[in-house]
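Asks: heads up, no residue letters with this:
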């Protein structure tokens, strides 16, 4: 599994290098309070990275956090429940 992740990471890095090399046109991004200058390739890669981070944060906020809260409630419920002795025939 580590090898697959490593190969995917290398593939993404290679794709980033290719995108950066094929898009050397200068661009300016005006955010109102600051203007950033860079190449089109770098701007594309930064936008993709920002989108991936935003998507991960949204996933964490909408799925992971509620599941952790549910797990915490279940563990607290199990800890608070009295131990039931086995009621089988003896």
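Replies: Received, thanks. Computed from a prediction, not measured in an experiment: that's the story for all the values here.
Asks: Going by C-alpha atoms from here, please, whenever you check contacts or count neighbours.
Replies: OK.
Asks: packing partners for the one helix or strand residue 56 maps to?
Replies: Following DSSP states H and E, the helix or strand that holds residue 56 is helix 40-59. In this structure, helix 40-59 makes packing contacts with helix 2-22, judged by 3 or more C-alpha pairs under 8 Å, 6 or more residues apart in numbering; DSSP states H and E.
Asks: this is the comparison structure:
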């Protein structure tokens, strides 16, 4: 499985290098108060995809993964308390003389 992941990562890096090499023309990026002139088109698109993937991962983590982990933690705590109550040793009552 690890080899397959490395192979896919290497293919993505190679595709990015080819994509950047095939799109060398300059492009001006305007971010309101900032302006970047003559950034290569391939690099600009790759950086935009990278920033989008990072932001998407952060949003997914904040609104899906983190709440689910909290829920699992609470359920595990509750189940752990239930199991300890079930396994508690109860001594039988001693008869009174």
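Replies: Yep, it's here. In this text, all values refer to a predicted model and were calculated from it rather than measured experimentally.
Asks: Toward the C-terminus, what is the element adjacent to the helix holding residue 56 of structure 1?
Replies: For helix 40-59 of structure 1, the succeeding helix or strand toward the C-terminus, using DSSP H and E, is helix 65-80.
Asks: quick one: that next one to structure 2 mean distance?
Replies: By mean C-alpha distance after the TM-score superposition for structure 1, the fitted helix 65-80 of structure 1 averages 1.6 Å away from its aligned residues in structure 2.
Asks: Kindly calculate the angle that that helix makes with helix 40-59.
Replies: Here helix 65-80 of structure 1 runs at an angle of 30 degrees relative to helix 40-59 (axes from the mean of the first three to the mean of the last three C-alpha atoms, to 10 degrees).
Asks: Give me the buried positions along the helix holding residue 56 of structure 1.
Replies: Within helix 40-59 of structure 1, the residues that qualify as buried by neighbour count (16 or more other C-alpha atoms under 10 Å) are 40-43, 45.
Asks: got the contact list for the residue positioned nearest the centre of structure 2?
Replies: For structure 2, the residue sitting closest to the mean C-alpha position, by C-alpha atoms, centre = their mean, is residue 57 at 4.7 Å. By C-alpha atoms under 8 Å, 6 or more residues apart in numbering, the contact set of residue 57 of structure 2 is empty.
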